[in-house]
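Undergrad: Predicted model, plus sequence, below.
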Amino acid sequence: MRANRTFTNAQIIDIGGSRLNETLRSMLVNSMLTPKKHCVLPSALLSDDNGSFLWRDINRMPDYYQMQDEIALLELHGKDIADLIPPNALLIDLGCGDTRKVYPLLSLLDRARKPIHYYGLDVCLSSLQSTISQLASSLTHIKCYGLWGTFDDALRFVPTISPYSASPRWFLSLGSILGNDFPGPATANLARWAAILRPGFDDRMLLSMDSTTDLNRIWNSYHDPDGLFERFMRGGLENANRVLGVEWYWPEDWEVVGVMSEEYVMHRFVFRARRHVRHEALGGVEIDFPEGHEIDCYEGFRFQPEEMARQFRGAGLKQLRMWKAPAPSGIGEIT
């Protein structure tokens, strides 16, 4: 769709969400069912209604430090960042599932009486509706809109926003979203977003990345005693049943284990088949996982500032500023 009209406050804009089932099916085929090596469950499968509910609980776990440290970073440095954001800017939040982390920044902008247009992206419609409604009702000078769709949908949509075509665009990648991959793919993905930053318009990207090297702290943040993270992971495969139209995933057929990388500071979850799992999905897509086959899920990389600087250079981005969280885990960078 072309965004050639003015949207109303708290409006949810369908940028591809109504085609989500088709999109998720394509993601599953390309990244999980087709590859013979390094099969990956697309993270978008985790963000259905149940997954969004669990994610809110995970973000409030005592040992899940990432959310706490990001909030602390924006509370500590929020005014410096808010002062850099010009009036009438468009803030595009790439993943607004829990807005507690961005609210300190939005609140500062609102108190400064800066007219801002905030666009929050999410694949879960119910979560997006709730989030945008809450933000719109609590902010006076900031207009809030929901973008229902995927990252790829947002890449196509944002350049078409015409009512505010002259306004600077600030892309918010909070929660270690952009940059969270092996260096090559991470740099290539950053380059896709760099390609829609417009020279001469003061477009910017505010990106946060977890940089802790404490392996115990990382491990404990994912392996909670109540098993919330495992339920969150398994929910992704349950969602894959719905998307593929066949009950191919049964919990007893798969174990979930955590793995720390030996090459990078990175934790991932792995689904490991306890037996040979074979089904034929709708449309002739074959599901065939031999016993012991592994599917990666939720890879969480930690990069130091100098490692992120290499990604930025490779993507054609220039780092302008950097802030550090009070705790030794998070960094926020503007490019």
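TA: Yep, that arrived.

Undergrad: drop to CA atoms for contacts and neighbour counts, all remaining ones
TA: Noted.

Undergrad: all helices in this structure, in order from the N-terminus.
TA: Counting by DSSP state H, residue ranges of the helices within the chain are 20-28, 49-58, 65-84, 103-111, 125-138, 151-157, 183-194, 215-222, 228-244, 305-315.

Undergrad: list the buried ones in the fourth one?
TA: Right, the one you point to is helix 103-111. Neighbour-count burial for helix 103-111, counted by 16 or more other C-alpha atoms under 10 Å, picks out Tyr103, Pro104, Leu105, Leu106, Ser107, Leu108, Leu109, Asp110.

Undergrad: here's the one I want to compare it with:
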Amino acid sequence: MSQLMNALDDFGLAVVDGLRQSPKTIAARFFYDQRGSELFEEITRLPEYYPTRTETALLRAHADDIARLTGQGGAVVEFGSGSSAKTPILLRAIRPTAYLPIDISADFLDLSAEALAAAHPDIEVFPIAGDFTDPIRLPDDVDGPFVGFFPGSTIGNFAPQAAVDLLRSFRATLGSGATLVIGIDTRKNPRLLEAAYDDAAGVTAAFNRNLLHRMNRELDGSIDVDAFEHRVAWHDGLGRIEMHLEAREDTEFRVAGQRFAMRKGETIHTENSYKYTPEETRLLARASGWEPLAMWTDADAMFSLHVWHAVAAHKEP
């Protein structure tokens, strides 16, 4: 058993450990292999999925305001860059000398970084393949000050304490004098939230089930993907949407040389997406070493965009 575990990569270890738990769970960051990243880009264009178009509109409307708060020049560091579709709006406003996209999907990262470099030949692009949940050493030859960019409400995938830890990690990566431009989804009518995560075209369902396909592809799995369906639920007390993969029937399968069984109705918990009130957002910032400078929302308060400044680290006497 220990030899098998030593041979597994981060994905394999997380899957085996998650499937042994009760209830079963796998972290949302593992959605984003090449196919998962492509499916997520489809999700962002769906009519039900309001975050992307709303955040993009906020970036366009407040680009000059953001530039005044962050300053121009320096370098932009994007955490979880994906296709970097919103990034050009920020780059045109800030006019940095360098852009450093960080993403766990190396292939997808390289493609989007190449496209952005071609469109902005005056900006040096330094793609970094890695897990941004831990502090990352930025290239020594890139000068700050650094502007962190964390769009898309990805912060909502982390439980509140984990979100604080992540934002502290960003603070450590970016250093003193940094600013952070971050998108955060708001609490709203649960029907709107459930529709955004369970679209009529079934793209989000395919995105969720792709995690099972990835287990089969990369971990020699034998999962019958058709035996699982996409489930979404809003939990008002926790302030979050949950995504699950629910077994339609009793099923057994093999993953990474291990055998697992699930009963009908049992689920694999694959994602949380926390939604925040303005007061909760301010608490989140200050608890993690950031001071809120500005917040903007659309007319219907569907989404919020923020600029925070890194608070100087306090030294013990």
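TA: It's in. None of the values given here were measured: they were computed from a predicted structure.

Undergrad: TM-score them against each other, please.
TA: Once superposed, the chains reach a TM-score of 0.85 (TM-score structural alignment, normalised by the length of structure 2), with 301 aligned residues with a C-alpha RMSD of 2.3 Å.

Undergrad: Looking at the helices of structure 1, spot the one closest to Lys36 of structure 1.
TA: helix 20-28 (13.3 Å; C-alpha to C-alpha).

Undergrad: ok now that closest one, how far from the chain's centre?
TA: In terms of C-alpha atoms, centre = their mean, to the nearest Å, the centre of helix 20-28 of structure 1 is set 17 Å apart from its chain centre.

Undergrad: just stretch 96-108 of structure 2 next, same as before
TA: For stretch 96-108 of structure 2, the distance to the chain centre is 14 Å (C-alpha atoms, centre = their mean).

Undergrad: can you check stretch 221-240 of structure 2 too?
TA: Counting by C-alpha atoms, centre = their mean, stretch 221-240 of structure 2 comes out at 18 Å from the chain centroid.

Undergrad: Can you add distance to Trp170 of structure 1 and give the helices of structure 1 back as a markdown table?
TA: Below are those laid out as a markdown table (distance: least, C-alpha to C-alpha, whole Å):
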| stretch | distance to Trp170 of structure 1 |
| --- | --- |
| helix 20-28 | 25 |
| helix 49-58 | 25 |
| helix 65-84 | 10 |
| helix 103-111 | 13 |
| helix 125-138 | 18 |
| helix 151-157 | 13 |
| helix 183-194 | 11 |
| helix 215-222 | 29 |
| helix 228-244 | 30 |
| helix 305-315 | 16 |
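
Undergrad: Now check structure 1 for the residue matching Leu293 of structure 2.
TA: Counting by TM-score structural alignment, Leu293 of structure 2 corresponds to Leu320 in structure 1.

Undergrad: separation between its match and Leu109 of structure 1?
TA: Applying C-alpha to C-alpha, to the nearest Å, the value for Leu320 of structure 1 to Leu109 of structure 1 is 20 Å.

Undergrad: per the alignment, Arg234 of structure 1 corresponds to what in structure 2?
TA: Checking TM-score structural alignment: Arg234 of structure 1 goes with Arg209.

Undergrad: where does the counterpart of Ser37 of structure 2 in structure 1 sit relative to Gln134 of structure 1, distance-wise?
TA: In structure 1, Ser37 of structure 2 lines up with Ser52, judged by TM-score structural alignment. According to C-alpha to C-alpha, Ser52 of structure 1 stands 16 Å off from Gln134 of structure 1.

Undergrad: Kindly report the same for Ser26 of structure 1.
TA: Counting by C-alpha to C-alpha - Ser26 of structure 1 and Gln134 of structure 1 are separated by 33 Å.

Undergrad: Aligned to Pro11 of structure 2, what sits in structure 1?
TA: Careful, residue 11 of structure 2 is Phe; it's not Pro. By TM-score structural alignment, Phe11 of structure 2 lines up with Leu24.

Undergrad: Identify the residues contacting its match.
TA: Pro42, Ala44, Leu45, Val243 (C-alpha atoms under 8 Å, 6 or more residues apart in numbering).

Undergrad: ok, these in structure 2: which stay?
TA: On the basis of both residues aligned by TM-score structural alignment, their matches' C-alpha atoms under 8 Å, what survives of these in structure 2 is Leu45.

Undergrad: Which one of the contacts of Leu24 of structure 1 is nearest to Gly258 of structure 1?
TA: Nearest to Gly258 of structure 1, judged by C-alpha to C-alpha, of those is Pro42 at 17.1 Å.

Undergrad: returning to that earlier point: contacting residues for the match of Ser37 of structure 2?
TA: Leu46, Gly97, Cys124, Ser127.

Undergrad: can you redo those as a markdown table with neighbour count and distance to Leu178 of structure 1?
TA: Conversion of the contacts of Ser52 of structure 1 to a markdown table gives the following (neighbours: other C-alpha atoms under 10 Å; distance: C-alpha to C-alpha, whole Å):
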| residue | neighbour count | distance to Leu178 of structure 1 |
| --- | --- | --- |
| Leu46 | 26 | 17 |
| Gly97 | 22 | 15 |
| Cys124 | 23 | 19 |
| Ser127 | 21 | 21 |
